[in-house]
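> pasting the structure only:
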C-alpha cells in the first residue's frame, strides 16, 4: 500500500486515502506536513499523517465552525481564530461583511506558507483581506496574554496531541472566556465522539464550569472518520435560544451561499444522539 496514506489516530481503527500524486512532504519544527492528490477529495493536507482538511469536504467543517456562532450572535464584529493555518476558517468568517476584524493565531508559519502555495483554494484570498491580522504565535500563550475582546472565538485546533494538546485544557478555556465580550461565543473542535468521547467530556466539564449556556453540536465530515464530529459551544449570552426564523433572516441579510450550513441544519445540529448526550458531564 505504498500509494496510500494510512491514518492511525485511533487505537482500534484506521482509515486510508489513496495518494494519486504527492505534492508536498516536509517536516517543520513542529510536525510533518504532506499534501497529496486524491481522486475523491482532491488535495488533502495531513499533519503527522492525520487528515486535517481536504479540498473536497472542508466546506462542512469550516461552515459549521463559523456560521453557527456568527449568525447565532447576530452582531459579531471581532472574531478570533486559534489555529486554522490553511486559511479555510478565515475564508468563511470573512464572507460576513458585518465582521470588521479577524485575528488569526497560528503556531506554525510553515503551515500558512505552504497552504498559500499548495492549497490556495482553501483560503480563497483570505490572507489578502485587510480585515485579517495574522499572528504567528502559540495559541495558548496568545490567549493567556491578550487584552483584546472578541465577539466570537473559534478554536480550530488539531487533535489533543503534540502542539494542539494545550488547547484542550481548563486553563486555556478560562483564558478564552476572559477574552470574550459580554455576549461572546466560544466554539471548539472536539473530535469524533464515538472514537474520542473523553475529549468531549473533558471540554464539556470545563465549559459547564465557565458558561451558563454550554453544550456541543454536530456535523458529519467524511474524512474525519468514525461518526459525526462534535463542536463545543459556550456562552453567557442568549444566542443558543435564537429561533430558526431569526437565523433565516440573518442568513438572508448576510447574502452568502453555503454548501452545508442552513438555518434548519444549524438548529438541528444541537439535537444530540443519546450516546453523545451521555458523554456530557
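Perfect, thanks for sending it. All values derive from a computational prediction rather than experimental measurement.
> contacts, neighbours, all on C-alpha from now
Noted.
> Which helix or strand contains residue 140?
Taking DSSP states H and E as the definition, one finds residue 140 inside helix 139-145.
> on contacts alone, who are the packing partners of that helix?
Where contact means 3 or more Cα pairs under 8 Å, 6 or more residues apart in numbering; DSSP states H and E, helix 139-145 is packed against strand 101-106, helix 170-178.
> what does the helix or strand that comes right after the longest one contact?
On the C-terminal side of helix 170-178, the closest following helix or strand by DSSP H and E is strand 180-189. Applying Cα atoms under 8 Å, 6 or more residues apart in numbering, the external contacts of strand 180-189 come out as 65, 69, 73, 149-157, 176-177, 230-239.
> Below is an additional structure, to be compared with the one above:
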C-alpha cells in the first residue's frame, strides 16, 4: 500500500501528500517532527501532521513575507523573526545587504537542528551569517521583554494551536507594535482565509486598534491548500503607498533573484477578493 500523509487541520477538509521515503519521525518536548520525500514537493516537513514547509514551494511563502515589508519600508536595518526554525525566512531576509542585524526567536531548538541536518536547502547557509542572532525562547516572552527598535517584525508562526496560539493574541500584537520603530512594519502568517476566516478577522480587529494602516495581502502556496494565504500587515508608516516604480527601483538595487516575488506582484497582493475584504472588520 502507498503511504500518504494526511493533514486534518480543518474539520471538513483534508489534503494528502504521498510519502515516497520517510526520512525522519520523532517527537520533541513541544511537537512531533516528520520529514518525508514527495515526488512533486521534494522534502516535506510536518509538525503534528500539519505541513510547515516543503523544498518545492517554500520560496513563495518566504519571499512574500520577507521582501514585501522590507522593500516597502525602504530603509530596514534591523529585522525580528518570530518562529521560522527551518531558516527559510532568515535566508530571504539576509539577502538584503542593507539589513545589518536579524534576530530570530524560535521556541524549539530541535526544529533548528533538525532543519540544518534534514532540510539544509531551506536555510541555504543562513544560520552561518554573522548578522543572524538566534535566540531559543518563547516568542511571546521575548517580544514582551525586548527593547525593540526593529524596522520589520515577521511572525513566521505555526497555526494558532499548541505553542503557536499565543502568537495570535491581542497582547502579543501590542507588544510587537511597541518593539517597532516609528515607521516599522509588522507582518504575520494568518492562514488561508477561505478555511480560516475567523483567524484573519481576529488579527485584523487587533491590528485596526493598533495601527494606522492595517490590512492583509495574499499569495497562493500549493501546500497551504484551500485558497490563497493571508499575511497580516500593520504599520503607522506610509510603506503601503510606495509607488510601483519606487518598489521596482528598490528591488533592482538589491540585486536579489526571486522566483515568485516581483514589485508588480507586491502591489497586486494587496488587492483583496470580496470574500477576504469582508473578513476585515
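Okay, I see it. All values derive from a computational prediction rather than experimental measurement.
> that older thread, quick check: the helix holding residue 140 of structure 1 compared with structure 2, mean distance?
After superposition onto structure 2, helix 139-145 of structure 1 sits on average 0.4 Å from its aligned residues (mean Cα distance after the TM-score superposition for structure 1).
> got the contact list for that helix?
The contact list for helix 139-145 of structure 1 (Cα under 8 Å, 6+ apart) reads 82-83, 105-107, 166-167, 172, 175-176, 179.
> Show me which of those is closest to residue 263 of structure 1.
When the contacts of helix 139-145 of structure 1 are compared for distance to residue 263 of structure 1 (Cα to Cα), residue 82 wins out at 25.0 Å.
> and that closest one, that's in a strand?
Yes: assessed by DSSP: H, G, I helix; E, B strand; the rest coil, residue 82 of structure 1 belongs to a strand.
> residue ranges for the helices of the stretch 151-281 of structure 1, please.
Assigned by DSSP state H, counting those that start in this stretch, the stretch 151-281 of structure 1 shows helices spanning 170-178, 197-210, 244-254, 263-268, 274-277.
> Show residues contacting the longest one.
Spelled out, it's helix 197-210 of structure 1. 160, 168-170, 173-174, 177, 190-191, 193, 214-216, 230, 232-234, 276, 279-281.
> Try it again at 6 Å.
170, 190, 214, 279-281 (Cα atoms under 6 Å, 6 or more residues apart in numbering).
> buried subset of those residues?
Among the contacts of helix 197-210 of structure 1, those classed as buried by 16 or more other Cα atoms under 10 Å are 170, 190, 214, 279-280.
> quick one: residue 214 of structure 1 from residue 191 of structure 1, how far?
Noted for residue 214 of structure 1: a distance of 17 Å to residue 191 of structure 1, by Cα to Cα, to the nearest Å.
> now residue 49 of structure 1
Going from residue 49 of structure 1 to residue 191 of structure 1 by Cα to Cα gives 16 Å.
> So those two - more neighbours on which side?
residue 191 (26 against 18; other Cα atoms under 10 Å).
> what sits against that one?
Neighbouring residues of residue 191 of structure 1 by Cα under 6 Å, 6+ apart: 229-230.
> What is the burial count for residue 129 of structure 2?
13.
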